[in-house]
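1. Need coordinates for the following:
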Amino acid sequence: MLISSTAARVAGFFAASFVPSSVALAYFPVFLAGRGLSGAEIGILTALPMILRVTTASLLGLFADRLGDRRRALVLYAFLSLAGVAALWPATGFGTLLLATLATWAFWNGITPVSDAVAVSVARRGEGVYGRMRVWGSISFVVTNLWVGGIVAASGSEVVLRLLTIGMLMQFAAAFLVPSDRTAGEPARAPATPTREILCDLVADRRLAALAIGSALLQATHAMLYTFASLYWGTLGFSGSQVGVLWSTGVIGEILLFAFSGLALRAVGARGLMALGAAGAVARWLLFPLIGASMPLWVAFQGLHALTFAAVHLATIQLITATVDDRRAATVQGMLASLNGLAMATAMVASGPLYAAWGGRAFWAMAVVAAAGTAMVTIGLARPVPRPGR
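-> I've put the predicted structure just below:
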C-alpha cells in the first residue's frame, strides 16, 4: 500500500522530532559536565525531564485537545521548546541551567503524546498505519545517535548545544507540515473538567485501567537496561564499540516491528502483541544475567527489544488510545505518558541500590516487575476492550 501524503507528513515530523530527543538523551549530561556541573547536579538536571513528564504531560495533552487542531499545539510546543534551548546558551551555573532546563522540557514533554494522538487519528481515518509512521522516529533516533557520537568526540561538549538547537529548529519547521485535524473548528464537547472525567472512566473500567497500569509496568522494566546495561556489558569485557552494537541491535528490532506492524497486527492482533510483549519481558530480564560474554548470543538476545518495547507500545496504542473519542486522544496519550513516566522514574530510583547490591543479578528485579505487569495486562485482556464512543 502506498503511503498517503498525510501519513508521510506525520512520519516526517516523527523523524524530525526524534533528532533532538536522541541528542538530549545521550549527550545532555556531557554538555552539563562541560559547563562545570558536579555529578550530583548533573543527576538532578537529567532527572528533571522525567519529573516534568509525570506532572505536565497530561495537561499538555488536554490543552492540545481543547485547541481543536493538534497541529497548532505541536507548533506551539516546538516553538516554546526551542525558546527554552535558546536560554541554555548563556546559562553557566547550576541555578541558571536548572531554569533553562525547566523552560526547555516544560513544553517539550507535550510533543510525543500529541504527535502520537495525531498519528492515531490518521490511522483511524484509514490514511496510514501507525507503526509505519512511528518507525521513522526510531530510524531517526539511531542515525542521529551514530552521527552525533563522532561529532561530540571530535569537537567537545559545547557542540551538543549546537546540535540540540539544530534539532529543535528541525522539529519546529516540521510541525508546520503536520496535517490539520479534521475535527478542527468543530465545537468542543469536553466537560469543564475533562481530565478528571477521562481518568474516572479509565479507573472505573477495570479492563482499561489494568491495561494502562500493566503497560506502564512493562515499559518501566527497561529502567535497569537504560541505566546500567552499558556498565554491565563492560564488566563482561565488551568494548565501547561492541556496547554500541548491542544498543543498535535492540533498536533495529524495534524498527522492524514498527515497519511491519500492519502485518503483525493482522497476524496476532493487538491482544496477541501485548501478550507476546509481556511474556518477552519476563523472559528477557530472567535470562539477562545468565547470557555470559558471547557477543553473537547477545546480539540475538537484544532482538527481544522488539517485543518488550515496540510490541507493548503498539498494543497499548491499539487497545487503549484507539478506544477513546478522537477529540480526547491527546488527553489520554498525555495521561499514559505521565503514568509511564511515574513508573519509569520509580524503577530508575530503585535500580541504583539494586545494581550496587547485586550487580547483573539486579535485572531479576525487573523480571518481577514484568511479572506484575503481565498479571495486570492479563486482567485487561480477559474481556474485549470497548470501542470508541463508549
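2. going forward, measure contacts and count neighbours with C-alpha atoms only.
-> OK.
3. Which secondary structure element is home to the residue lying farthest from the centre of the chain?
-> Using CA atoms, centre = their mean, the residue of the chain lying farthest from its centre is residue 187. It sits 31.1 Å away. Assessed by DSSP states H and E, residue 187 sits outside every helix and strand.
4. how about this one, so we can line them up?
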Amino acid sequence: MALQLFTRLSSSYFFYFALLGLVTPFLSVYLDGKGFNSLELGEILAIITATRIIAPSLWAMLADKTGRQLAVIRLGALLALLSFTLLFWLDSYWPITLSLALFSLFWTAILPQLEVLTLTSVKRSGKIYARIRLWGSLGFIVFAILAGQLISVFSFQAFLAVGFILLILLLLSTLVLQQPKQARSKVIEQASIWAKFFKLPFIIFFIAGILLQVSFGPYYSFFALYLRDLAYPDYAVGVLISLGVVAEIIVFIYAGVFFKHFSIQSLLCISLAFTALRWYCVGLWGDSVWILSLTQLSHAFSFALYHSASMQFISNYFSQAQQGRGQAVYLGGVYGVGGAVGAYLAGVLWLDGQGASTAFNFAALAALSGAILLLFLKEKSHAISLKE
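-> Just a heads-up that it's a prediction; the model follows:
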C-alpha cells in the first residue's frame, strides 16, 4: 500500500476521532456549563444521537447509487462544520438541541463512507485497516487530554473553539483523499440487500450491537461529571479515557492475531462479557483510581475488538455494491437506536449523580444480555477469513 494513501486515510481518521475525543467526554460538561440538568442533558443527547438512526442510511443510498463515497464524506464534513458553528451564538435548550442535531446528522454521514472507502482502498485487508484505524484512536487520545486541560483553564466554552478547529482540519483532510476505482455491481445485487437485513444471523448481530451501545449510555453521557462528583482532578477525565484508548490501539495493531485464533462469534461474545464486568465495577468502585484504570483497559474489548470484528462481519456479509448501506444500517441502527436509548435512560437514572450506581448496573445488565444473545449466532452463517 502506498505511503501517501496510508497517510491521507490515517489523517481523516485522526481528525474524525479527535473530534469524538472532544464530544464524547466533554459535550456533557459543555451542556452542564450551559445550566442544563441531568434529565435535560439526557434528552439532548438522546435527540442528537437519534439522528444516526435514519441519516446514515439516507447518505449511504446516495453513495451506493453514485459510487462516490468521497463526495458524501466531503459534503458531510462541510455541513457538520457549518452546523457546529451556530453554537457560538446559541444559549437556550431548543436552539442548542437543533444545532447539535444538525451537526450529528451531517457528521454521521462521514464514518460509514470513510469505512467503505478505506476497506475498498486496502482491498479489505483487516491488518492494514486496523493500522489505519489506530490513528483515529491516537487522535482521540490527544484531544481527550488536550480538551480536558483547555476546558479546565478556559471554562466549558473552550469546547466550541476546539470543536471548530477540528472540524476545519477534518474538512481539509478529506480534500486530499481519492475515490478508489472499483467495479460496479448490477442493480439486482442492490435490490437483494433487504433480505439480508432480516436473516437471523444479522438480527442477532444487530440487536447485540444495540445492547452494547445502550450499555455505553452512562459512560458517554456522564463519565466526566461522575469523576467530578467523585472529586477527581480535572485532568483525570482525559487521562483515564486515554488509558482505554491506548489499550484500544494495541488491539487494533494486533487484531489479525485475535482473528487467527478465535471465531467472530467468540470475539463478539467475549467483548460484551468484559463490557458487562466493566460497567459493574465502574458503578461499584468508581472511587478507586486503580480499579477504574483497570476497567478503562477493558475498553480494548468493549470497543476495539468488537468494532474490528463488526467491521469484518459487515464487510463480508454484504456484497461490494451493498457495503455503504450495510455499514449505514448497522452504524445508524446500532449507534442511533442504542445510543439514543442509552443516553435517555442514563439521563432518567442518573438523578444529578444520585443514581450513578443504578445507571452503571443497568448498563452492565444490558451488555450481559447482548453477550448471552450472541451465543446463538451460528458460525457457518457468517464465516469470515481475514486477509493479511
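5. Please state their TM-score.
-> Here the TM-score for the pair of chains, by TM-score structural alignment, normalised by the length of structure 2, is 0.85; 381 aligned residues with a CA RMSD of 3.1 Å.
6. Can you tell me how far the residue farthest from the centre of structure 1 is from residue 148 of structure 1?
-> 45 Å (CA to CA, to the nearest Å).
7. cool, and residue 220 of structure 1?
-> On the measure of CA to CA, residue 220 of structure 1 and residue 148 of structure 1 end up 27 Å apart.
8. Of these two, which one has the most company?
-> Neighbour tally, residue 220 of structure 1 and residue 148, criterion other CA atoms under 10 Å: the higher count belongs to residue 220, 25 against 20.
9. what does stretch 111-118 of structure 2 rub up against?
-> By CA atoms under 8 Å, 6 or more residues apart in numbering, the surrounding residues in contact with stretch 111-118 of structure 2 are 9, 56, 60, 63, 69-70, 72-73, 129, 179-180, 323-324, 327-328, 331.
10. Can you give the distance of stretch 297-316 of structure 2 from its chain's centre?
-> Centroid separation for stretch 297-316 of structure 2 versus its chain: 11 Å, with CA atoms, centre = their mean, to the nearest Å.
11. What range does that stretch cover in structure 1?
-> Aligned by TM-score structural alignment, stretch 297-316 of structure 2 falls on residues 303-322 of structure 1.
12. what's the span of the matching stretch from first residue to last?
-> 27 Å.
13. how about residue 227 of structure 1, what's its match in structure 2?
-> By TM-score structural alignment, residue 227 of structure 1 lines up with residue 221.
14. oh, I was asking about residue 260 of structure 1
-> In structure 2, the residue paired with residue 260 of structure 1 according to TM-score structural alignment is residue 254.
15. which ones are touching that match?
-> Contacts of residue 254 of structure 2 by CA under 8 Å, 6+ apart are residue 127.
16. go on, the one 10 residues further on?
-> The neighbours of residue 264 of structure 2, taking CA under 8 Å, 6+ apart as the test, are 309, 313, 379, 383-384.
17. which of those residues show up in structure 1 as well?
-> Mapping those onto structure 1 (both residues aligned by TM-score structural alignment, their matches' CA atoms under 8 Å) leaves 309, 313 still in contact.
18. Could you provide the contacts of residue 264 of structure 2 in CSV, with additional columns for neighbour count, secondary structure and distance to residue 124 of structure 2?
-> Below are those laid out as CSV (neighbours: other CA atoms under 10 Å; DSSP: H, G, I helix; E, B strand; the rest coil; distance: CA to CA, whole Å):
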residue, neighbour count, secondary structure, distance to residue 124 of structure 2
309, 24, helix, 13
313, 19, helix, 11
379, 14, coil, 21
383, 13, coil, 15
384, 18, coil, 12
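19. Can you name the two of the contacts of residue 264 of structure 2 that sit furthest apart?
-> Largest separation among these by CA to CA: 309 and 379, giving 13.3 Å.
20. Surely residue 127 of structure 1 is in contact with residue 6?
-> Yes: counting by CA atoms under 8 Å, residue 127 of structure 1 does reach residue 6; the two are 6.9 Å apart.
21. Work out the gap between stretch 97-113 of structure 1 and the centre of the chain.
-> 15 Å.
22. quick one: buried residues of it?
-> In terms of neighbour count (16 or more other CA atoms under 10 Å), stretch 97-113 of structure 1 has its buried residues at 97-98, 100-113.
23. And for stretch 122-138 of structure 2?
-> 122, 124-138.
24. cool, stretch 50-65 of structure 2 as well?
-> Across stretch 50-65 of structure 2, burial judged by 16+ other CA under 10 Å covers 50-57, 59-65.
25. Closest one of the residues you listed to residue 371 of structure 2?
-> Set against residue 371 of structure 2, the nearest of the buried residues of stretch 50-65 of structure 2 by CA to CA is residue 53 (22.7 Å).
26. where's the closest one, which helix or strand?
-> helix 38-66.
27. And for the nearest residue to residue 299 of structure 1 once chain neighbours are set aside, the neighbour number?
-> Once flanking residues are discounted, residue 299 of structure 1 sits nearest to residue 246: 5.9 Å by CA to CA, 6 or more residues apart in numbering. Burial of residue 246 of structure 1 is recorded as 24 neighbouring residues (other CA under 10 Å).
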